[in-house]
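> Could you look at this predicted model? Sequence included:
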Amino acid sequence: MIIVDGPAELGGEITIQGAKNSTLPLLAAAVICKGQTVLHNCPRLSDVETAVRILEHLGCRCRREGSDLIVDNAMTCCEIPNDLMRGMRSSIVFLGALVSRCGEANLYFPGGCELGPRPIDLHISSLKKLGVEIEETGGCLHCRAPHGIVGNYVSLSFPSVGATENLMLAAVCSHGTTIIANAAREPEISDLAAYLNRCGGRIYGAGESCIIIDGVKELFGSEHRIMPDRIVTVTYMAAAAVTGGNITLKDVDNTHILPMLSPFEESGCEVRQLGGALNIMAPRHLGAVRHIRTMPYPGFPTDAQPIVMSMAAVGSGTSIFVENIFENRYKHAEELERLGARIKVEGKVAIVEGVEQLFGAPVTSYDLRGGAALVVAALAAQGRTEISGTRYIHRGYEDIAGNLSSLGARIREFAGSGEPEAEES
């Protein structure tokens, strides 16, 4: 449980952690690479711990040295049991890596936050075009490539990040050339490609809508510094915004933040980019964020939508949100209403009428970013807010309570009762 006594005005500086959504596919890539992989700036998250358990089950040896995670590839099997697969949604990215390394794989359907249907059909149909035979029995995927991975042209019906990553991991050691059309363009895709190329891969065009992969015979592990987490960056920016704060965030890639700057500028915040750092100075009273429409990169990311909604809840005026990625990404709205927010949800549209003051109350986190949104809102609320379901927050935030406390928030976290019944996490 996280307890916040608000309001508080934040000030100071913190360093941004490595990106969760980059770390997980990089750990899957370690399956393909012979020898040792060293990932610098690796965040301590429950999702990363799950990925490490998967690697150790496969036979790899993993150890931490400070912020570095070291993986020695000594694989002994190509199966991932149900309990490990259900630990996180991103576990499906091991599919392409395992088939690439072993020529076969047996794993179960993944878990994840309950954000509505997120079928892996696109992953399966795309890998089939590379010569992978996939059968499903009792929730288990039996995969094999009897003739090896064969390069091909694959056009994605939607620029799925996970499907793009799976194709990259499968095709990097394939026979021939693979072209991915309508590929995801997120910075995390570029980070994965940079690591694979450092290990001997030949991947061109990552970060654009067309990626070309010339298959190589084998890859060898290398060192890589994980990119900073852009969603965590925006979370702390929002925390400063709702408290009228002035904070500096270090180790930020400002180019990754550009698609998310407009709501901060519209609400009256002053954002200054300082090389590898970012400073945000918020006004005493926020304005509305007006109109947010989530889209694939370089559009506004769905992961930032709940967090910016907390800003809109205390902004003067009306803000409109349109969620185009996930069907069930407004669970946090009802919890924000418990704090006094005025939000009306109709289908994929949420209309937020800003209020002058939120008030502390018991609330529950039901997913990762919704939990972060509740923490942000609690910083602006008068009185005490108790947030349960914090295991979701731990999936993507490294010591969020400690970081906010260092900026002046009255916040603490402790283990105890009050956690919601376990869903797939």
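Received the coordinates, thanks.

> Only C-alpha atoms from now on, for both contacts and neighbour counts.
OK.

> which residue of the chain sits farthest from its center?
His147 (34.2 Å; Cα atoms, centre = their mean).

> my guess is it meets Gly131, correct?
Yes. Using Cα atoms under 8 Å, His147 is in contact with Gly131, at 7.3 Å.

> second one coming, line it up with the first:
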Amino acid sequence: MDRIRIVGGNKLNGTIPISGAKNAALPLMIASLLTDETLILDNVPRLADVAQLQRILGNHGLDIMSKGKRPGDHEYQGQTLHISAANIIDTTAPYELVSKMRASFWVIAPLLARMKEARVSLPGGCAIGTRPVDLLIMALEKLGAELQIDGGYVIAKAPGGLVGAEIDFPKVTVSGTHVALMAATLARGTTAINNAACEPEIVDVADCLNKMGAKISGAGTPRIVIEGVSKLHGARHTVLPDRIEAGTYAMAVAMTGGDVQLAGARPELLQSALDVLTEAGATITPNNEGIRVTRNGAGISPVKVTTAPFPGFPTDLQAQLMALMACAKGSSHITETIFENRFMHVQELARFGARISLDGETAIIDGIAKLRGAPVMATDLRASVSLVIAGLAAEGETMVNRIYHLDRGFERLEEKLSACGATIERISG
């Protein structure tokens, strides 16, 4: 199994290209099931999760052609996928595929909307809490689907097609909003999603669906209205830049010091995180090319942060911020409100010498002057990159084990960091 070796202490200087957003690319690929015409997606990141979803979609009979750079493209503009769901040969998504990635459960929505049936395994994925699918099932039932759970599979049928409805989510759910949005595009009549997630990735998927002929308004607000249409067509769409990747590298620069241009990053997608970094002592300068992040000389100031749905501070940057606060001058508080098990990185950060105590859903981090390199183990996607950030600033050598989690969400991580002066390498086997 691959590992990453880091020798800490180098400042980061240079340019880091920001890839397409994983959390938009996956639902956009799934949305291709809604049409028998070709959907072309540009700026798709090369990630393990993307490759896994290609296998899952291939199992349904989709034809996916991958192209790299087009002539004249920047090197970081990802791959272009041509996805054709002209012939769906199977409406079952089996356990051995779905169990490896939670988002693949979402195929239930377009399969049900277009094929009027689906049989999808209950999901697996990161071990950070229950993240149940009950709200997704509720949304599909509101649209007229008949659902039952049998042998670990959700069996969904809508023999007469889906019908528009009012869907009231009791809490904000990104996955529920994606599922309701996709299913409602082909439902008869009007659907309103209330208490919808407002994340930029929801807006990106809605924009793409509208290019495909859907009639969606209000994406990015708590109420999304969808006028159902009988058929969607093909389209071409560019995946928006990954705000979590941009925030992660911004925190790495704040941690190590230096001066880095995050090429292609869009500040409005992660303003709350940029505000926290400014409070912590980094200088954030949006410009025409993206976002410039610098921290020269001054120490890291402590912060108090509570994770919240967009536009609040993202749960997906909580672990990275905790690594940064491990070297702050004072005591920081981070409260996690989204996922109940999302402090598994605390024990691993403690191996660097970090002083972190837990009080319910709040972590109290007492900053120390210097972390020490250590062998550590990744527990989930975002936790694993927090260990890389700590390793970049720690004295001596850090070895990060079980890095397959990193490959699920960060494209060419070692390349991007080493190009800016980090001593980091992947050790295979």
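Here it is on my side, so go on. Source: prediction; values computed, not measured.

> What would you report as the TM-score here?
The TM-score (TM-score structural alignment, normalised by the length of structure 1) is 0.97; 416 aligned residues with a Cα RMSD of 0.9 Å.

> which one in structure 2 is aligned with the residue farthest from the centre of structure 1?
Using TM-score structural alignment as the criterion, the counterpart of His147 of structure 1 in structure 2 is Gly160.

> contacting residues for that match?
Lys116 (Cα atoms under 8 Å, 6 or more residues apart in numbering).

> Distance of it relative to Glu146 of structure 2?
Gly160 of structure 2 sits at a distance of 11 Å from Glu146 of structure 2 (criterion: Cα to Cα, to the nearest Å).

> Equivalent analysis for Ile364 of structure 2, please.
46 Å.

> ok, which stretches of the stretch 1-150 of structure 2 are helices?
Along the stretch 1-150 of structure 2, counting by DSSP state H, counting those that start in this stretch, helices occupy 22-31, 48-59, 95-98, 108-115, 134-142.

> Just send the ones you listed back as CSV, with distance to Glu166 of structure 2 and mean neighbour count too.
Formatted as CSV, the helices of the stretch 1-150 of structure 2 follow (distance: least, Cα to Cα, whole Å; neighbours: other Cα atoms under 10 Å):
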stretch, distance to Glu166 of structure 2, mean neighbour count
helix 22-31, 21, 24
helix 48-59, 29, 19
helix 95-98, 29, 18
helix 108-115, 16, 26
helix 134-142, 7, 20
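
> So which of the ones you listed is nearest Thr278 of structure 2?
Of all the helices of the stretch 1-150 of structure 2, it is helix 22-31 that lies closest to Thr278 of structure 2, at 25.4 Å by Cα to Cα.

> That closest one aligns to what range in structure 1?
Using TM-score structural alignment, helix 22-31 of structure 2 pairs with 20-29 in structure 1.

> Distance from that stretch to the middle of the chain?
10 Å (Cα atoms, centre = their mean, to the nearest Å).

> contacting residues around it?
So stretch 20-29 of structure 1 is in contact with 42-43, 45, 47-48, 51-52, 55, 90-91, 93-94, 97, 165, 169, 188-189, 191-192, 195-196, 226-227, 229, 396, going by Cα under 8 Å, 6+ apart.

> Tell me how many other residues crowd Val385 of structure 2.
The number of residues packed near Val385 of structure 2 is 28, by other Cα atoms under 10 Å.

> and Arg102 of structure 2, how many neighbours does it have?
Neighbours around Arg102 of structure 2, by other Cα under 10 Å: 18.
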